[in-house]
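# Sequence and predicted structure are below.
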Amino acid sequence: MKHIYPMLLLALCLFTSCAGSQKAVEATPEARMDWKLGAQAYTFNRFTFFEAIDKIKECDLKYVEAFPGQTIGGGIEGKMDYHMPAEKREQILKMLEEKGVKAISYGVVGANNEADWRQLFEFAKAMGMENITSEPNEKFTPLLSQLCDEYKINLAIHNHPEPSHYWNPDVVLNALQGQSKRIGACADIGHWVRSGLDPVECLKKLEGHIVQLHMKDLSEKSRKAHDVHWGQGVSQVDAVLQELKRQGFKGLFSVEYEHNWDNNVPDVQASVAYFRETVKDLK
């Protein structure tokens, strides 16, 4: 018996060490806020999905929002499409696990009938995703409310710039009335700026309904603006983060850097570093 205790002590030490290492890995500034920082794969749309995953890892991120139509790559034929067979889904999930990146969201995507919407939710569930981002026809809202509750998956209504249907948060709020709490907003702060709106005021209007964000910082307040490193543009990134902290937001930030398409990893890296330093200093 006397030999068992040292072995137990060693096992306990090893367990504690591993747990501490895991905690250290997860203890990013955003994780302590219960925020997740990932990338919308559209940032790397000049590349295959799995090339995008490698770039996301280079940016010290571990979450991806996949988008429909991107070539899969990695030896897997076809494109990221929610109609794909189960075998292909399993291949993608295996490769994601090997790379240490989780597919947490999918979009911007839509469907034209109940059967396709259900297939989309089946796909998201099979992939272990939490969110679907969409700009659905409002006639489908009651159906989507039902599917969100049935599948325990969120649907986040995304805003493209004016004159798209959901460009103004008032339209989004109206669509959410009386629906499942799992239907909310995918707040694209850059597109609000392109539409001449104040992103902080838009977030205030949507308080309690924000599921995730598409984060951008833009060069100027106009439709011709392009992405710049976060903190260097006009999207009020610091104030946006402060407002989300005030609201008690818990969820996903998708980096969506739509500029310097062929070599934007350094741009995303700089934006991620700025985000994390800013989050550290939030009051």
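In hand now; what should we look at?
# From now on I want contacts and neighbour counts done on CA atoms only, so please keep to that.
Fine.
# Name the residues that touch the helix or strand Ser105 falls within?
Here Ser105 sits within strand 102-106, counting by DSSP states H and E. Identification of contacts with strand 102-106 by Cα atoms under 8 Å, 6 or more residues apart in numbering yields 62-68, 96, 124, 127-133.
# how far away is the residue nearest in space to the middle of the chain from Glu162?
Against the mean C-alpha coordinate of the chain, by Cα atoms, centre = their mean, the closest residue is Ser254 at 3.8 Å. Look at Ser254 and Glu162: by Cα to Cα, to the nearest Å, they are 21 Å apart.
# and the longest helix along the chain, how far out from the chain's middle?
If you go by DSSP state H, the chain has its longest helix at helix 4-26. Distance of helix 4-26 from its chain centroid, counting by Cα atoms, centre = their mean, to the nearest Å, is 33 Å.
# downstream neighbour of it in the secondary structure list?
By DSSP H and E, the next helix or strand past helix 4-26 is helix 29-32.
# Strands of this protein, start to end?
Using DSSP state E, the strands of the chain run over 35-40, 63-66, 71-73, 76-79, 102-106, 131-134, 154-158, 183-188, 210-215, 251-255.
# now the helices for the stretch 51-200 of the chain?
Using DSSP state H, counting those that start in this stretch, the helices of the stretch 51-200 of the chain run over residues 86-99, 114-126, 141-151, 169-176, 189-194, 199-205.
# gap between the two ends of stretch 135-145?
End-to-end distance (Cα to Cα), stretch 135-145: 14 Å.
# go on, stretch 220-231?
With Cα to Cα, one end of stretch 220-231 sits 13 Å from the other.
# For that stretch, list every residue counted as buried.
By 16 or more other Cα atoms under 10 Å, the buried positions in stretch 220-231 come out as Glu220, Lys221, Ala225, His226, Asp227, Val228, His229, Trp230, Gly231.
# for it, the distance to its chain's centre please.
That offset, for stretch 220-231, works out to 20 Å (Cα atoms, centre = their mean).
# for stretch 275-283, same thing?
Mean-position distance between stretch 275-283 and its chain equals 19 Å (Cα atoms, centre = their mean).
# who's in contact with Gln232?
By Cα under 8 Å, 6+ apart, the contact list for Gln232 reads Asp217, Ser219.
# try this one side by side with the last:
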Amino acid sequence: MKNKSASRRQFLQQSFLAGTALITAPSLFNNTAHAAEQSTVNKQDSLKLGIAGYSFVHFNLEHSLAMMKRMDVRYLCIKDFHLPFDSSAEQIAAFHKKLADANVKGYAVGPIYTKTTQDIDKAFDYAKRVGVDLIVGIPEIKDLPYVSQKCKETNIRYAIHNHGPEDKIYPNATVIWNNIKSLDKNVGMCFDMGHNMRDGQDPLKDLLRYKDRIFDLHLKNVTSATAEGKTCELGRGVINIPAFVKGLQKIKYSGSCSLEFEKDMKDPLAGLAESVGYFRGVLSAI
């Protein structure tokens, strides 16, 4: 009888342990799945994906925000056609409320072209009233010392945008660097990787070379490394986007990566959405 009782107790103990394993296994599986999901989320958040406002030049703010919501993109560089330079405090507050309701943050203003120091004063005043600490601008070279002075006075950063071979002042990142390297550290660049490539430069090498002064990024691809190259979806051009994204991670880039999509500008959603998906896929894969 003792042997039978002992065998029965052993059987019940083993059954209990087996049942416990069955109960806890899904929990372990869920924890593993959650960890993997969290890792993917962390990767996606490691670089801030945004939209350069110029991509929406043919759309009002409401339509633009609706497109951003569909793509789940949450950072916007503000253009004056959405928020005019002479906007009142009430208009600016209403603008920010619309952005907040769409879960979007306006992180900078521009690009803003300036010809005089008075224009620069207006740009800095505009940024201050809008409540951002970054201006994307295209100043005259003669006014760069004044830009540097304004950056010191206001602690607002100023990012000069390069526009490729057609731009006789700032065609590429190296030209910008040579003009700003001795200026206040808050004078930097909005690095347009596509226009840089169109000017025969290497976007990845320039990203690594000028990393300390790159405050903003216009994320795009182009069809060729020539003046004739056109903006295209991220995965369809000549720039190696996975290598570039690895470069961003290597330098621990903390600014926004704002898609500027100049193809099909009257119907940009499909191209923007494809680029968003490609960028997020690259982030997940590397």
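Done, it's in. Not measured: the values here are computed from a predicted model.
# With respect to Asp188 of structure 1, which of the buried residues of stretch 220-231 of structure 1 is nearest?
Using Cα to Cα, Asp227 comes nearest to Asp188 of structure 1 of the buried residues of stretch 220-231 of structure 1, at 12.7 Å.
# The counterpart of the closest one in structure 2: what's it in contact with?
Counting by TM-score structural alignment, Asp227 of structure 1 corresponds to Thr231 in structure 2. Thr231 of structure 2 makes contact with Gly194, Lys220, Asn221, Val222, Thr223, Phe261, Glu262, Lys263 under the criterion Cα under 8 Å, 6+ apart.
# I figured the third one hits Phe244, correct?
No - between Asn221 of structure 2 and Phe244 there is no contact, the gap being 10.9 Å when judged by Cα atoms under 8 Å.
# out of those two, which sits in the more crowded spot?
Asn221 (29 against 17; other Cα atoms under 10 Å).
# So the more buried one versus Tyr278 of structure 2, what's the distance?
12 Å.
# Now do the buried residues in stretch 120-131 of structure 2.
Within stretch 120-131 of structure 2, the residues that count as buried by 16+ other Cα under 10 Å are Ile120, Ala123, Phe124, Tyr126, Ala127, Val130, Gly131.
# quick one: which of the residues you listed is nearest Leu28 of structure 2?
Gly131 (46.4 Å).
# Alignment lookup: the closest one to structure 1.
In structure 1, Gly131 of structure 2 lands on Gly128 (TM-score structural alignment).
# And that match, how close does it get to Leu8 of structure 1?
36 Å.
# try Lys62 of structure 1
To Leu8 of structure 1, Lys62 of structure 1 is 34 Å away according to Cα to Cα.
# for stretch 208-218 of structure 1, how far is the first residue from the last?
26 Å.
# hmm, back to that, shared neighbours, Asn221 and Tyr278 of structure 2?
By Cα under 8 Å, 6+ apart, the residues touching both Asn221 of structure 2 and Tyr278 are Leu234, Gly235.
# Tell me which of Lys62 and Leu8 of structure 1 has more neighbours.
Lys62 (20 against 11).
# Map the more buried one onto structure 2.
Using TM-score structural alignment, the equivalent of Lys62 of structure 1 in structure 2 is Arg74.
# Was I right to think that match contacts Gly50?
Yes - counting by Cα under 8 Å, Gly50 is a contact partner of Arg74 of structure 2 at 6.1 Å.
# residues in contact with the aligned partner of Lys48 of structure 2 in structure 1?
In structure 1, the residue matched to Lys48 of structure 2 (TM-score structural alignment) is Lys36. Neighbouring residues of Lys36 of structure 1 by Cα under 8 Å, 6+ apart: Glu30, Tyr63, Gly251, Leu252, Phe253.
# repeat for Tyr166 of structure 1
Contacts of Tyr166 of structure 1 (Cα under 8 Å, 6+ apart): Glu135, Ile157, His158, Asn159, His160, Val172.
# Quick check: the farthest pair among the residues you listed?
Counting by Cα to Cα, the most remote pair of the contacts of Tyr166 of structure 1 is His160 and Val172, 11.7 Å apart.
# which one of those two has more residues nearby?
Val172 (24 against 20).
# how close does Cys190 of structure 2 get to Leu207 of structure 2?
Applying Cα to Cα to Cys190 of structure 2 and Leu207 of structure 2 gives a distance of 11 Å.
# between those two, what contacts are shared?
With Cα under 8 Å, 6+ apart, Cys190 of structure 2 and Leu207 have common neighbours Ile214.
# Between the two, tell me which one has more neighbours.
Between Cys190 of structure 2 and Leu207, counted using other Cα under 10 Å, the more crowded position is Cys190 (25 against 21).
# So that one sits against His161, correct?
Yes - counting by Cα under 8 Å, Cys190 of structure 2 touches His161, with 4.7 Å between them.
# Give me the common contacts of the two.
Val136.
# thinking again about what came up before, which position in structure 2 aligns with the residue nearest to the centre of structure 1?
Match for Ser254 of structure 1 (TM-score structural alignment): Ser258.
# residue contacts, its match?
Residues near Ser258 of structure 2 by Cα under 8 Å, 6+ apart: Leu49, Gly50, Ile51, Ala52, Tyr75, Leu76, Cys77, Asp216, Leu217, His218, Leu219.
# So what's the residue count around the fourth one?
Taking other Cα under 10 Å as the criterion, the count of residues near Ala52 of structure 2 is 25.
# Am I right that it is in contact with Leu76?
Yes - counting by Cα under 8 Å, Leu76 is a contact partner of Ala52 of structure 2 at 6.1 Å.
# Quickly note the distance from the counterpart of Cys186 of structure 1 in structure 2 to Ile251 of structure 2.
Counting by TM-score structural alignment, Cys186 of structure 1 lines up with Cys190 in structure 2. To Ile251 of structure 2, Cys190 of structure 2 is 16 Å away according to Cα to Cα.
# what does Ala227 of structure 2 give?
Distance from Ala227 of structure 2 to Ile251 of structure 2, by Cα to Cα: 28 Å.
# that older thread, which among the contacts of strand 102-106 of structure 1 end up buried?
62-68, 96, 124, 127, 129-133.
# just curious, which of those is nearest to Leu143 of structure 1?
Ile132 (14.3 Å).
# check contacts around that closest one.
Ser105, Tyr106, Gly107, Val108, Val109, Ala124, Ile153, Asn154, Leu155, Ala156.
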